[in-house]
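> Pasting the sequence and the predicted coordinates here, then a few questions.
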Amino acid sequence: MITRLLHRFTDAASSRRGKFVTIALWLVLAVVLVLLAPSLASVYNNSAQNIPADSRSEVASRLLLKEFPSSKGTPAILVFSDAKGLSSDDLARARQVSDWLTSDQKPALVGPVLSIFTVPQAASQLQSEDKTTMTMVATMTGESSSQTFQDSVKHIRDYLKQTTANTSLEAHVTGPAGVVADAVLIFSATDVSLLLGTVVLVLVLLILLYRSPILAFLPLIAVGWALQVVNACLGFAAHAGLFSVSQQASSIMTVLLFGAGTDYSIFVASRFREELQYTEDKYLAMRTTMRAVGEAITSSAGTVILSLLTLVFTAINLYNSLGLTLAIAVAIMLVAGLTLVPALLVWVGRAAYWPFVPRYTPEVARESDVKSLKGFWGRLGLWTAKHRILATVGSLLLLGILALGNIGSVPTFNLLTSFRNPTDATEGYAALQKHFPAGTLAPTTVLVKLKGDQADVYQHLTELDAVAVALQKSTGVAKVQGPTRPDGAQPIVDPAVLQKGLASLPESLKQAIRSGKFTQQPTSGPGPCQGPTCQPVNPQQVALIGAFAASSTYVSPDNSTAQFSVVLKDDPYSLDGINVIDPLRSALNQALHDNHLDADGYLSGQTAELADTYQYNLHDTYLIVPVVLILVAIVLGLLLRSLIAPLYLLGAVTLNFVASIGACAFFFQHIEGQDGFNYAIPLYTFIFLVALGADYTIFLMSRVREEAQRHNLEDGVPFAVSRTGGVITSAGLILAGTFAVLTTLPLNILYQLGVCVAVGILMDTFVVRGLLVPGVVLLLGKWNWWPGKLNSVVSEPESSHEEELMAEV
């Protein structure tokens, strides 16, 4: 029933009148959508929350913003460094920057500034011990994805460059704000270059492979047409808030659309050229073509779409939004492949293959069936039939050896190593890392929320200092700052004494200190106290006031929540840093219990968020991998009408994935010296290789079944390999080439994805489809079609397709 509907659909799209209707409909649709839809670039969302709102780090982040409103914003860390030591001239220039950032001339989104000039008592935290490096923290307000945010960071960098020009003082902007600004800047120039690079590569490959300029342009026209429709649909969806579309997702969508769309075009064009030799009428030839490959293209695209839609059920937004974006793109390309591509081809007809125009020569064409076995793929098919065990075992050994590269491979979450070229943020971090604990770049915030209506941090300073001690002893912690140790050093005054002393301060005095209205009375010398909140003080009270002022930074305005800033020894974006979070959380909970504090503990910050991302990534991987395999198995089972074939075909695709990841892991870590895979690469690669690999599996196995109907399985496999080898090779080279274009982009995640998918597709093309699958098919024989029988697959002797189609007309 479905097959018959599909045949009617494709028949109508490429008929004598239908081709013009099809082309006109696509033209009108593209023009209307492009005119009405918002530009996709205008609705990019590159800052969407990546993990669920109920994750522990996100809950902690919301609590931090609620209890400490001043913490809202994205910190920009300004790093000043002079290898000779910071001179008085260097410090004067740094003061100039600090004064500018706190003046009316500062950039629009600059908020509070922490420096040795605004808070002198923080000098020990902001200056390195060797006095060569100093930091300054400017909190950037507003959305990090906004243009105003980018302009503000750029303004700071320009001012630093101007202030330090012609001196030995180096200054950089790093930290979360610097990293985000660099990422946005890099992405801003990728859309056009990626599109042009993909188009040029596909065009060159098509001309080299098919030596026909007209045929080279037809797939590009169809894919470009479909791309306009896809961009418009995504623009509407993102604008309506149905789901977010990031620039990264758009980049991957572009290469996938060109790769898959060109593959579908090649499948149609190759079979159409073959049928033109058997059928004089080009419309009948196209009907035969689409009836032969339409089901395979639909099944392969359906497999890709179903695989991508499984990403909707993931927890990480990086996967979730990508799945919908790519599924919509492939679905639209499928419709174009079944309608627009055949309509354009049949309109141009035999001229599409100029200068190698296929002629109507049925007798010669049938003779070429035998001659085709003398070509490379025909010879390979015959060799595989003769040496099926060697072909199977040899390819399994090769893939198994490559899979060994996975030993020792590790995921990486490091945002700083995500840039392939040095940026201002990475250079600033390199300077910071030499002279400060690596965790200074992004400290982890620990929150202790006391329970009860009368909760007061200042009544539990002794217990909270014990919590700070426990956190300090936790593995991988360099320094802990909190209410009793604002500079991270051992408290000078015993916490119990401090707690008693602070309790003696008048409440009005505390409020004045927190509001910044307190003016201290000199302990000696002339000078009357100024201001209504001025208090006469003695030296002991001066010390208490200073202690309270320093502690208030780490206590919420309502005194219910204490904050600790935990600086890690390791890079806060590294796997070593991430692995500190769980022991730190356990240490916190144990310390709260041991000190009998009725409170809840939370961990916030980028490292805590990455730790949650790590766990959600494992969850998503364990969920998606089996679901995708089951879905692909169902599609293959329905198409091949077998329970056995899907099992070994999926096994081959999965082994190819593991081998590809292994080979690339070895290359990235041991040859290039990278610190590992971006955490998203394995699941991305799995989805693409299994789903796209199914394209070639379906195309090959459909032809094996077809040739088995004409011959027997022993003879049919070499013919199938011969007939599909060139097509699959062309499609594989183009698909691998389009993904390889991603390696030209300056972001490591796209570079690694491009390499992994390109390598996997090439191995799938030459090893899996050329040797492994044909070898296994021949070894299993009649069991390929179980529970069916080989006789049920073999049909009547070869008959004329043209006569059958003419009878239907």
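Nice, I can see it.

> For the rest of this, base every contact and every neighbour count on C-alpha atoms.
Will do.

> can you pull the contacts of L747?
Neighbour list for L747: 186, 418-420 [criterion: Cα atoms under 8 Å, 6 or more residues apart in numbering].

> neighbours of the nearest residue to it once chain neighbours are set aside, just the number please.
In space, L747 comes closest to F419 once its chain neighbours are excluded; the distance is 5.0 Å by Cα to Cα, 6 or more residues apart in numbering. For F419, the count of nearby residues is 21 (other Cα atoms under 10 Å).

> do you know how far F419 is from I624?
28 Å (Cα to Cα, to the nearest Å).

> can you give me the helices in the stretch 151-300 of the chain?
175-187, 190-210, 213-239, 247-278, 282-309 (DSSP state H, counting those that start in this stretch).

> Just want the angle from the last one to helix 247-278.
So that's helix 282-309. If you take axes from the mean of the first three to the mean of the last three Cα atoms, to 10 degrees, helix 282-309 sits at 150 degrees to helix 247-278.

> how about the helices of the stretch 151-300 of the chain in a markdown table, adding mean neighbour count?
Formatted as a markdown table, the helices of the stretch 151-300 of the chain follow (neighbours: other Cα atoms under 10 Å):
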| stretch | mean neighbour count |
| --- | --- |
| helix 175-187 | 21 |
| helix 190-210 | 17 |
| helix 213-239 | 21 |
| helix 247-278 | 23 |
| helix 282-309 | 23 |
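
> With distance to L402 as new columns, can the ones you listed be given to me in TSV?
Below are the helices of the stretch 151-300 of the chain laid out as TSV (distance: least, Cα to Cα, whole Å):
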stretch	distance to L402
helix 175-187	33
helix 190-210	28
helix 213-239	34
helix 247-278	25
helix 282-309	25
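
> Just list the residues touching T198, thanks.
Neighbouring residues of T198 by Cα under 8 Å, 6+ apart: 255, 258, 738, 741.

> for comparison:
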Amino acid sequence: MKKFTKFISHHPKIVFLVMTALLIPSFLGYKLTGVNYDILTYLPDDLKSTQGQKILDSEFKNAATGMLILEGTDHEAEMLREEILKIDGVEDVISKSSTVGDMIPQEFLPDDIKDVFYGPGSTLMIVKFSDSASSFTTMAAIDKIKSIDSPDKYLSGISSLVKDTKDIIDKETPIYVILAVALGLVILSLTNESTVIPIVFMLTIGYAIIYNFGTNVFLGEISYITKAIAAVLQLAVTMDYSIFLYHRYVEEKNYTEDKNEAMDIAIQKTISALFASSLTTFVGFIVLILMRLGLGKDIGLVMSKGVLIGLLTTVTLLPAMLLLVEKLVTKYNHRVLLPSFDKLSEFNLRHSKTLTLVFVGLFIPAVFGSINTKLYYNLDRSLPQDLDSIVALNKMKKDYNMATTHFIVVKDDLSNSSLNALLDGLKEIDGINSVLSTNSVTGVTLPQEFLPDKVRDNFAKGGYQMIMANSKYQTASPEVREQIKKMRSVISKYDSEGYLTGEAVLTDDLTDISSQDFKMVNIASIAIVFVIIAIVFKSLGIPIVLIAAIELAIQINMGVPYYINQTIPFITSIIIGVIQLGSTIDYSILLTNRFLHEYEISSDVEESLRIATKETSKSIVTSALSFMAATIGVGLYSKMEIVSTICTFLARGAIISMAVIIFLLPALISVTFPFIKKTTKGLN
């Protein structure tokens, strides 16, 4: 380790050049990393809904579909259909003419056909894409469909939703980074004595972020949520490392005139503390891989990797940069705009029992609010309502009484009587307003075997029959959940191996899995962090007290939406708790560690707490404000409610954690010290 730190501190130019050269392969890796914009693809493979989706994709090329409404005549619709069929990435376009031909007038069509394909002054077509909903081919095909000259048209469906999501994220992500950096620089400039230091910190973290995104190429692809928040989150949670190392370097310069030697000592004395500090943050992210929902693994791997890369960059690149700009740092010094916190430490100790009662009392409204916070699972709700896909979806609901489409896949050797009974059973379920299958066509024209191959392949292929059931109920609504239960019951009567899938069904499974994931990851993160703190402090009492403090902060944060009547995206409730725990538990560890150090010297609990509160509050406030600054801008700016809500929660969570630690934790330690003393090894 000494050879490593000596090389870093005595060869800053070489280190800087090597680290800069590494940006080239990292940038190439970033460009080669795919992005998945469809959350539903992260559902486990063992679900029947995802298995049914794979059959739709492989056999019917139907996993990615779009509902296209054209405000025009049958003739205009047929012309548009022919143009769309020429587009690369379009497998087929199902319309009235492609299903029953042009010879049958509209008034003679059965209700099943008429209800699906005709609305007030408009015609509906079902566009089947050859690739997945989030593939580049499908995205390009949607752009080409929109560019075709025709009467007004509206394209809805998961593919269109994914396309709009992609456009927003691609446009907004660079702005997220700019906002995080700009606001972070403001806070760091106010809380550090040099104007240059914040710029060095940001450059160091910028390098680390590029390395992290570049190494994502080994994962193949990342989710759009990860892409949107990873840079901002990495900036927020790893800023502490730079602050800690720099402060130690400044301290060591007081004892030696050789700046290189001072940096060498600073790295040696800081690296183990930084590793310990990063461990809880790393755990907070890595525990997300335990989720059944693959999105957790995606965020967990990228962010835990980002924490490690941030740590390595801090002990290599940051020292080199600091040494290279040493003269500029001293040239642009200014006064630090932070209070001394003397009065705070005195207040804490003077009212320790009262503050402890406040601490305990806050748990009641916090937990109540957290438990009763409402979640939503329908993806379209997180998007701006003026997007093309949302406008089209609302038109589908209004003109066709069709909010979502279910797909049923059954064996093709199902008898006609069983199939008809299945179709009748589906039609009788509340909210199902039309059912489309081969029988919808053959009931009007010919026996199934006389249908054209292209038409028959849309509904029967590869040993399976596909049925489309259109519902007036919205995805993730209580009504559609009940509808799905009834549909599964009907399908199982006639084909025990039948599959029910589609956006609403996948979202229903997402709801159940997310609820399980929420409980599991929170329990796992608390347990692992508890063990880490217990080992670090050789104590049973300290982890109980520290985790209780952070859990209060988390419960307050998660309870706020209930009291302001806000419904939040489901993913927020899963990841915020573990991230806030992992990234802000450091505040309590820093204060407690300083308290124990002072107690060893004086054996005076109150004096030790006074010094610890005074000396660590500046670092805690600086860290929390930096965390907030890196995330609040994105929270206020983003039009993507999932991204906006996550970042708002993170910003608010950092401030709440800071407040609990510096206002309530010293009092709590004071009151519970007899318990801590009995359960901590070596504490006299």
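Received the coordinates, thanks. Computed from a prediction, not measured in an experiment: that's the story for all the values here.

> circling back: and the residue nearest to L747 of structure 1? What does it align with in structure 2?
In structure 2, the residue equivalent to F419 of structure 1 is L383, according to TM-score structural alignment.

> just L185 of structure 1 next, same as before
In structure 2, L185 of structure 1 lands on D167 (TM-score structural alignment).

> Tell me the counterpart of L290 of structure 2 in structure 1.
Applying TM-score structural alignment, one finds that L290 of structure 2 aligns to F313 in structure 1.

> Please determine how far the equivalent of I158 of structure 2 over in structure 1 is located from A512 of structure 1.
Counting by TM-score structural alignment, I158 of structure 2 corresponds to P176 in structure 1. From P176 of structure 1 over to A512 of structure 1 the distance is 33 Å, taken as Cα to Cα.

> Report the two of the contacts of T198 of structure 1 separated the most.
F258 and V741 (11.2 Å; Cα to Cα).

> quick one, strands of the stretch 501-650 of structure 2?
Along the stretch 501-650 of structure 2, counting by DSSP state E, counting those that start in this stretch, strands occupy 568-569.

> Report the separation between K161 of structure 1 and D424 of structure 1.
Per Cα to Cα, K161 of structure 1 is found 11 Å from D424 of structure 1.

> actually G716 of structure 1, not the one I typed
Note on G716 of structure 1: its distance to D424 of structure 1, by Cα to Cα, is 61 Å.

> Could you do L742 of structure 1 as well?
Taking Cα to Cα, one finds L742 of structure 1 at 23 Å from D424 of structure 1.

> So for those two, which residue has more residues nearby?
More crowded of L742 of structure 1 and D424, by other Cα under 10 Å: L742, with 26 against 17.

> Structure 2: which residue goes with the more buried one?
Looks like L742 of structure 1 aligns to V634 there (TM-score structural alignment).

> I642 is in contact with that match, correct?
No. V634 of structure 2 lies out of contact with I642 (Cα atoms under 8 Å); the separation is 11.1 Å.

> follow-up on the earlier one: relative to Y622 of structure 1, how far out is the match of L290 of structure 2?
12 Å.

> and P120 of structure 2, how many neighbours?
Neighbourhood size, P120 of structure 2 [other Cα under 10 Å]: 9.

> Check the gap between it and Y400 of structure 2 for me.
8 Å.

> likewise S135 of structure 2?
Remark: distance between S135 of structure 2 and Y400 of structure 2 (Cα to Cα) = 28 Å.

> Enumerate every residue touching the residue nearest to the spatial centre of structure 2.
Taking Cα atoms, centre = their mean, the centroid of structure 2 lies closest to I225, which sits 4.5 Å from it. I225 of structure 2 makes contact with 37, 642-643, according to Cα under 8 Å, 6+ apart.

> Without its sequence neighbours, what residue ends up closest to A37 of structure 1?
A232 (5.2 Å).

> do you know how far the counterpart of the one you found in structure 2 is from G220 of structure 2?
Alignment note (TM-score structural alignment): A232 of structure 1 maps to G214 of structure 2. The gap separating G214 of structure 2 from G220 of structure 2 is 11 Å, by Cα to Cα.

> Give me the neighbour count for Q385 of structure 2.
12.

> from what I can see, it looks like it's in a strand, true?
No. Checked against DSSP: H, G, I helix; E, B strand; the rest coil, Q385 of structure 2 lies outside a strand; its state is coil.

> got the contact list for it?
Neighbouring residues of Q385 of structure 2 by Cα under 8 Å, 6+ apart: V391.

> Now do stretch 612-626 of structure 1: which range of structure 2 does it align onto?
Counting by TM-score structural alignment, stretch 612-626 of structure 1 corresponds to 509-523 in structure 2.

> Same question for stretch 691-703 of structure 1.
Aligned using TM-score structural alignment, stretch 691-703 of structure 1 spans residues 582-594 in structure 2.

> Would you mark the buried spots in the matching stretch?
Along stretch 582-594 of structure 2, these residues count as buried under the neighbour rule (16 or more other Cα atoms under 10 Å): 582-592, 594.

> No more questions from me, cheers.
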